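Trainee: My questions are about this predicted structure, shown below with the sequence.
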Amino acid sequence: MPSQSSSPVRVVSRHIVKPPPRQRERIPVTLWDVAMLSANYIQKGLLFAQPPVPTAELVDHLDATLADALAAYYPVAGRFVTEQHRDDHGDVVGSTVFIDCGGQGVEIHHAVADGVAVGDVIPPDADIPLVVQSLFPLNGAINYDGHELPLFVVQVTELVDGAFLGFACNHSLCDGTAFWNFLNAWAEVARARLAPAEAPPAEPESRPPPLFERWSPDGSAASTTMLPYADLSALGKRPTPTPTPMRERMLHCPEESLAVLKERARQELLAAGDPAGAAALTRFQALTSLVWRSISSARRLEPDQQTVCFVAADNRGRLRPPLPAEYLGNCIKLVLTGAVRASELVSRGHGWAAAAVGRAVAAHTDVSIRAHVAASAADPLLRPGRLFPANAVLMGSSPRFDMYGCDFGWGKALAARSGRANKMEGKASLYPGRDGGFDVEVAMLPEHMAALEQDDELWAAVSPDAAPAWATKE
């Protein structure tokens, strides 16, 4: 593979894709959406074996089917606009952000990665290589840029023996649930178009349409959210880059290891006299708490330094009444455990940490969500900067996202990866394992990653990327 000092990836063409014409409308964004304006776009991608058609034809195929998907998901092809509000004296007293659904379009980029093969993108038992960052569009873009930039861009990169689809989606437009719903809807259209002509027509999947109506606490049609700022340009401030490049690894926790982790934590809680905590344990809590403890140990925190674990929680099913899964927008909140001293996090054990994560998630109810929304509406402080404190751990993404159901017509993806967007030291993300279990993506400073690699408790539960047979054939 070519040296990574200069990227081997060349973009050879760019094309705008627009939805069918329709009546123009504006959709107000909520406080959940606006809170993401200073963060990066979502960058997630899928690695595929060699598609059955040349890449140029593949790009044309994806172009046509994306236009069809945008017919239903037309806000994705819009842009943000900000409207200023004035008082009776003409002074600006606030601003409201909308999605202008004017069919401005999304983009498809066709790129070529000279000399880069599938095995170079997912090398066995190694860091995620830097070349992966070049497989994504809109590197460095933040969501505020959606006033000018497309809200969605896909880069189709031709590899020596495969293809990588790198997606960049504005995080103030939608969260991970809505993002993967859109990708799977597009993949469904693309897959049907590539079916052999002689094959019987496939029964259409009963996929509910996306929901664009904004959620409001009182159940009425949501009104616009006016922010008490005359100028939102401060939200366009770029995140401060990490002075030292981070190392990233993707680890796999198979089903049997998840079961062992959960049972170990359960037994510890029973022994500690916490049957309720033991009964409520989930695989997610067991793995998240292990990652929290392992990262905290690898950082060599001082014994009295405090740490917390943040978890990105989907509010949809927690609201009463629940918000449909098809809601296109942000409906997430970072929930956090109570603060604990680093020495206590290690000494109290895995079961205690798992229960702490469980209590934080269980406390995130309809009542707490509505209280948070009310407090945010009364004082909508929007501060560019870190997503979480320096000593904390953030668990993002979700193993519930249907990443490997995104079959565009030439088979299941070989692997899911992310770009450099929203990466901070101590950020971890959970993915579904391709063939079961969970995958964990971890970003850390080099010295901390080196210490993490010496953590026997972690490595007893996870395995590094191997060289699976499906990396070269299906």
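Mentor: Thanks, I have the structure now.
Trainee: contacts, neighbours, all on C-alpha from now
Mentor: Noted.
Trainee: List the contacts of the host helix or strand of V373.
Mentor: Applying DSSP states H and E as the criterion places V373 in helix 366-378. Helix 366-378 has contacts (C-alpha atoms under 8 Å, 6 or more residues apart in numbering) with L31, P217, N315, R318, L319, R320.
Trainee: another structure for you, compare them:
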Amino acid sequence: MSNSPIVKHVSECFIKPKLNDDYSKQPYYLSPGDLAMLSAHYIQKGLLFTKSSATDQDFSIQTFLEKLKDSLTRTLVHFYPLAGQLATQIDEHQHSSFIFIDCEKGPGARFIHATLNMTIHDILSPIDVPVVVKSFFDHHKSVNHDGHTRPLLSVQVTELVDGIFIGCSMNHSVADGTSYWNFWNIWSEIHMQHNPNSKSKLPIHKRWFPEGYGPRVTLPFTHTDEFISRYEVPQLRERIFHFSSESISKLKMKANIDVEDTDKEISSLQALSALVWKSITRVRCLSGDEKITCTMDANLRQRIDPQLPQGYFGNSIWVAKATATADQVNEHSLGWVAELLQKAVMELTDKTVKSVFEAWMKSPFVYQIDAFFEPNSTVIGSSPRFDMFGNDFGVGKPVVVRSGYANKFPGKVTTYPGSEGRRSIALEICLPPDVMTALESDDEFRSYSIHV
């Protein structure tokens, strides 16, 4: 579309919760998993809704925005760190920095109202995700360390001709995907006048540290140049692929027929991830004994002893990493590759996880996006188990989930629940243009995905 319309910002304001407790005045400590994310981008995900009805004369965008602001104010009472900003105390003598959240610093969470002269069809009909979608989010290209001067949470409501997109940018040093979608779910319930105590995972702010460490964790740096980098996303095509529940069931059945260890059932996501890894490896034309990897995000809350509650607010994730040669991935069965991924997940035991973070405490580092993932890797993030389509803000069920610029690179795959429900899954895949074109023509991959 030439001369595409642009997103226009109409207004913005800042929102702080009404807090009477002294805990908001105390430093909010960051755990090792939080601090390691300082050079990554903010989490940027959002939901697209249709307006109530084109004939509904009662719908008012101003009324809708005021209700959203009100419910966000009440939600931030539970998620009060998001209304603060990062702060740093530097010890030049020890060559160290102590980074934490100052819950009283800054103006609060940002709330933006924007407009775009496009329709839902304009957004969903192109094969690739339109570039304009990146403008549905605040904090474009910001890294988490920027939370020293930028809001830790920014909500942008973009009004389309016939729809509304709510885009939420949240600092990834403050929250992981589980925490992020818990925030959405509780905000939605509060907005709809439901009691979040009854059926949501209210945030638990008690911080987790390896035994014998914390809560004050210092980094061995005094200047941002030592641990912060600005990753620029190369030219990529971003496309959403849909997999029906029937297609997922066939994949899972095929993978389990192939496996050698019949005592351990391959899950639906492991089977789908194996298909993706095999397909991307094939269309990248990788072969021989070149080592390649596939990593999957893993929620650690239930993997450590004692377990953390699902409502634990912060980063409690690690990657399950499978390694093989390109020939092995190409030549072995779907089940063999899925089993390799399953073994990587199962290796994330309490002992392994604690040893990882104890090693980090002894030699802290901050992930650099361009260095953390190897060339020709496949990285599978997010989760189809997150409740994305249950979020209701009075205008019905979301139509789709979309994401912004953040944390994308060649081989990045983001998993979402399918909009049609019934255990369907949608994948957002980022690849160089020539590789994406090859994937679109790959017979095995095409045989399982739905073309819409």
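Mentor: That came through, no problem. Model, not experiment: these values are computed from the prediction.
Trainee: Mean distance of the helix holding V373 of the first structure to its aligned residues in the second structure, please.
Mentor: Superposing on the second structure and averaging over aligned pairs (mean C-alpha distance after the TM-score superposition for the first structure), helix 366-378 of the first structure comes out at 0.6 Å.
Trainee: which part of the second structure lines up with that helix?
Mentor: Mapped onto the second structure using TM-score structural alignment, helix 366-378 of the first structure covers residues 350-362.
Trainee: Show me what counts as buried in that stretch.
Mentor: Using 16 or more other C-alpha atoms under 10 Å as the test for burial, stretch 350-362 of the second structure gives D350, V353, K354, F357, E358, W360, M361.
Trainee: Just give me how far that stretch sits from the chain centre.
Mentor: Distance, stretch centre to chain centre, for stretch 350-362 of the second structure: 23 Å (C-alpha atoms, centre = their mean, to the nearest Å).
Trainee: Just the buried ones among the contacts of helix 366-378 of the first structure, please.
Mentor: Using 16+ other C-alpha under 10 Å as the burial test, these include L31, N315, R318, L319 as buried.
Trainee: from those residues, which two are the most distant?
Mentor: Using C-alpha to C-alpha, these span at most 17.8 Å, a distance reached by L31 and R318.
Trainee: Would you tell me what helix or strand G396 of the second structure is located in?
Mentor: For G396 of the second structure, there is no host helix or strand (DSSP H and E).
Trainee: List the contacts of S398 of the first structure.
Mentor: S398 of the first structure touches S429, L430, Y431, P432, counting by C-alpha under 8 Å, 6+ apart.
Trainee: check contacts around the residue found closest to V92 of the first structure once you drop the neighbours it is linked to in the chain.
Mentor: Spatial nearest neighbour of V92 of the first structure, excluding adjacent residues (C-alpha to C-alpha, 6 or more residues apart in numbering): R86 at 4.3 Å. Residues in contact with R86 of the first structure (C-alpha under 8 Å, 6+ apart) are V92, V93, G94.
Trainee: Kindly provide the distance from R86 of the first structure to I99 of the first structure.
Mentor: Noted for R86 of the first structure: a distance of 21 Å to I99 of the first structure, by C-alpha to C-alpha, to the nearest Å.
Trainee: V93 of the first structure too?
Mentor: 21 Å.
Trainee: Equivalent analysis for P52 of the first structure, please.
Mentor: Using C-alpha to C-alpha, P52 of the first structure is found at 37 Å from I99 of the first structure.
Trainee: neighbour count winner among those two?
Mentor: Counting neighbours by other C-alpha atoms under 10 Å for P52 of the first structure and for I99 shows that I99 has the greater number, 23 against 12.
Trainee: The second structure: which residue goes with that one?
Mentor: Aligned partner of I99 of the first structure by TM-score structural alignment: I101.
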